[in-house]
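> Pasting a predicted model and its sequence here:
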Amino acid sequence: MAVYKVFLILAMTVVVSAIDSKWYDARATFYGDMGGGATMKGACGYGNLFKQGYGLATTALSTALFNDGLTCGACFEIFCTNDPKWCIPKAGSIIVTATNFCPPNYTKTKDVWCNPPQKHFDLSMRMFTKIAYYKAGVIPVRYRRVLCSKLGGVKFEIKGNPYWTLVLIYNVGGAGDVNAVNIKGSKTQWIAMTRNWGQNWQTGIVLTGQSLSFQVTLSDKAMIEFDNAAPAGWQFGQTYDGGKNF
């Protein structure tokens, strides 16, 4: 019986794999409401976060963490600390994906949480209230980078026009933050894409009528090749599942 109980406990434990085991100090606020409407879209290029699998487990990052959009898709473990008035007792930690940017405000002289060089998380309201009371407004937190766990394959949303292909890459596991992308049509060699903004990657090579393959490299140098992720009949405005993940 004792062995069975231990097995149940282990089976119910969520294993979090840290990219960096060190914890860092930061602060956190929230934006939007409990429904998360205000957290949709944003500076990373994602759209409807519910449809794209991120839901409300998201955060906007201050300039010091955002890295001009390269950190989009990264996952963080965060807990409230050193504030017994506002931290919820025994709340544990939350894990969120970076999906937006918290812009600096240089016109203010106080409460400028997202201004450089401060490390700050602007959480969805649902995530904030898992670790702190709503009325807190702003709280001290500790955080670390962790591996992202996503359901299904990496997704490729193709936008643009016949002469300019823009691909949003989302639902990325592992380190989560895409740092390099190559694309290959069935009639071309590998082509290095450039980052347009957030996690939108582009090329000016004509690729219509060709099946598309991708090589996606994350910040930790892990790379997966997605062969024929989009069929020859792919259409602009459609999303294609790479069939595997990091």
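Yep, that arrived.
> From here on, just use CA atoms for contacts and neighbour counts.
Noted.
> what's around residue 188, how many residues?
Other residues near residue 188 come to 13 when the count uses other C-alpha atoms under 10 Å.
> show me the contacts for residue 221.
By C-alpha atoms under 8 Å, 6 or more residues apart in numbering, residue 221 lies in contact with nothing.
> Over to residue 192?
Residue 192 sits next to 180-183, 203 when contact means C-alpha under 8 Å, 6+ apart.
> What of residue 168?
For residue 168, the contact set (C-alpha under 8 Å, 6+ apart) comprises 45-46, 156-159, 199-201.
> Can you name the residues that contact the residue nearest the centre of the chain?
In the chain, the centroid-proximal residue (C-alpha atoms, centre = their mean) is residue 73; its distance is 2.2 Å. By C-alpha under 8 Å, 6+ apart, the contact list for residue 73 reads 97-99, 170-172, 176-178.
> structure B:
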Amino acid sequence: MYPSASSSHFAAATMAAAAALLLLLPALSATDDWADAHATFYGDETGAETMQGACGYGNLFDQGYGLDTTALSVALFNQGWSCGGCYAVRCQGSAYCAPGGAPATVTATNLCPANYSKPSGNWCNPPLRHFDLSKPVFLRLVTDFHVGIVPVQYRRVPCARRGGVRFEMRGNRWWVAVLVFNVAGAGDVKAVAARGSRDGRWADMSRNWGQIWTNGDGREVGQGLSFRVVAGDGRAVELDSVVPQGWAFGQSFEGKGQF
């Protein structure tokens, strides 16, 4: 029997996400409230080293993120809850800033890990706010990438995506996990529930890491699946019959809905 999750459980998750929205509203607004940080880059122009990462995404080209991405310092990463969120980042206060100062919009897809053996000189140690950008993005912000690090300003912005919210099936017959990606609007995800086609009951999912969600077992195997997703701004979307009954691990599916 597919485990049921009462409407009150999902409502509680929705209310919690809505409460989180109160904290995010200033950052997501269209004001000029920019915060200070620093930025570096990792990888080369191809972006090969930016693939995969601590958010659980895979090939960022296939998943629609491309190279407009960043790894976040521990303080911004928020244990993975920031994954999928979008930020406008602009170089500010350096002679190496590119003329015009146009910001780049990037999606959080990775973690810039702390190095506690170096309490000073490591830009990703908490409480520092830092963006480790893909090299192509860094090159848009500066006149010479050899500078290595520059002061920046940033703010949260809405994410623009093509198509619907997408889901990638991972794991094995005993343990099924779902990667939730291509989320517009807030970009990050605060709650997910799944409904199996055989019994039609909703079950809350747990965030395992990054944007990987699971029920902790393999009950989803052999069932078609629908999903309800709560984004970081508290909005929810219900996506019916996203995954067909004959799905296989490694496949991804697009819901007919978006934020």
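Looks like it came in fine. In this text, all values refer to a predicted model and were calculated from it rather than measured experimentally.
> quick one on the thing from earlier: now name the helix or strand holding the aligned residue in the second structure for the residue nearest to the centre of the first structure.
Residue pairing (TM-score structural alignment): residue 73 of the first structure is matched to residue 84 of the second structure. Using DSSP states H and E, residue 84 of the second structure maps to neither a helix nor a strand.
> picking that back up, which one of the contacts of residue 192 of the first structure is nearest residue 121 of the first structure?
Closest approach between the contacts of residue 192 of the first structure and residue 121 of the first structure, by C-alpha to C-alpha: residue 180, at 24.9 Å.
> Have a look at the first structure and report its longest helix.
If each helix of the first structure is counted by residues according to DSSP state H, the longest one is helix 2-12.
> any idea which helix or strand comes after that helix?
Taking DSSP H and E, what comes next after helix 2-12 of the first structure is strand 24-31.
> Would you map the helices across the first structure?
For the first structure, helices defined by DSSP H occupy the ranges 2-12, 63-66, 125-131.
> export the ones you listed to TSV and tack on distance to residue 114 of the first structure?
Formatted as TSV, those follow (distance: least, C-alpha to C-alpha, whole Å):
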stretch	distance to residue 114 of the first structure
helix 2-12	36
helix 63-66	7
helix 125-131	16
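> For residue 112 of the first structure, which of those helices is the nearest?
Using C-alpha to C-alpha, the helices of the first structure put helix 63-66 closest to residue 112 of the first structure, at 11.7 Å.
> how far apart are the closest one and its match in the second structure?
Following superposition, helix 63-66 of the first structure is found to deviate from the second structure by 0.4 Å on average (mean C-alpha distance after the TM-score superposition for the first structure).
> ok, residue 17 of the second structure to residue 181 of the second structure distance?
18 Å (C-alpha to C-alpha, to the nearest Å).
> of the two, who's got more company?
Higher neighbour count among residue 17 of the second structure and residue 181: residue 181, with 27 against 21, using other C-alpha under 10 Å.
> residues touching the more buried one, list them.
Here residue 181 of the second structure is in contact with 57, 63, 84, 165-167, 211 (C-alpha under 8 Å, 6+ apart).
> can you rerun that using 10 Å?
Neighbouring residues of residue 181 of the second structure by C-alpha atoms under 10 Å, 6 or more residues apart in numbering: 55-57, 63-65, 83-84, 161, 164-168, 187-189, 211-212, 252, 254.
> And residue 100 of the first structure? What does it align with in the second structure?
Alignment note (TM-score structural alignment): residue 100 of the first structure maps to residue 110 of the second structure.
> ok so, going back, got the contacts of residue 192 of the first structure as CSV, with distance to residue 146 of the first structure and neighbour count columns?
Listed next are those as CSV, based on distance: C-alpha to C-alpha, whole Å; neighbours: other C-alpha atoms under 10 Å:
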residue, distance to residue 146 of the first structure, neighbour count
180, 20, 19
181, 22, 22
182, 25, 19
183, 28, 24
203, 31, 20
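> And the residues you listed, which two are furthest apart?
Counting by C-alpha to C-alpha, the most remote pair of the contacts of residue 192 of the first structure is 180 and 203, 12.7 Å apart.
> Quick one: residues contacting residue 67 of the first structure.
Residue 67 of the first structure sits next to 61, 101, 198 when contact means C-alpha under 10 Å, 6+ apart.
> hang on, I meant residue 141 of the first structure
23-28, 78-83, 87, 93, 120-121, 131.
> Just tell me what residue 100 of the second structure corresponds to in the first structure.
Using TM-score structural alignment as the criterion, residue 100 of the second structure maps onto residue 90 of the first structure.
> State the distance from its match to residue 80 of the first structure.
Residue 90 of the first structure is 10 Å from residue 80 of the first structure, by C-alpha to C-alpha.
> Overlap in contacts, those two.
With C-alpha under 10 Å, 6+ apart, residue 90 of the first structure and residue 80 have common neighbours residue 131.
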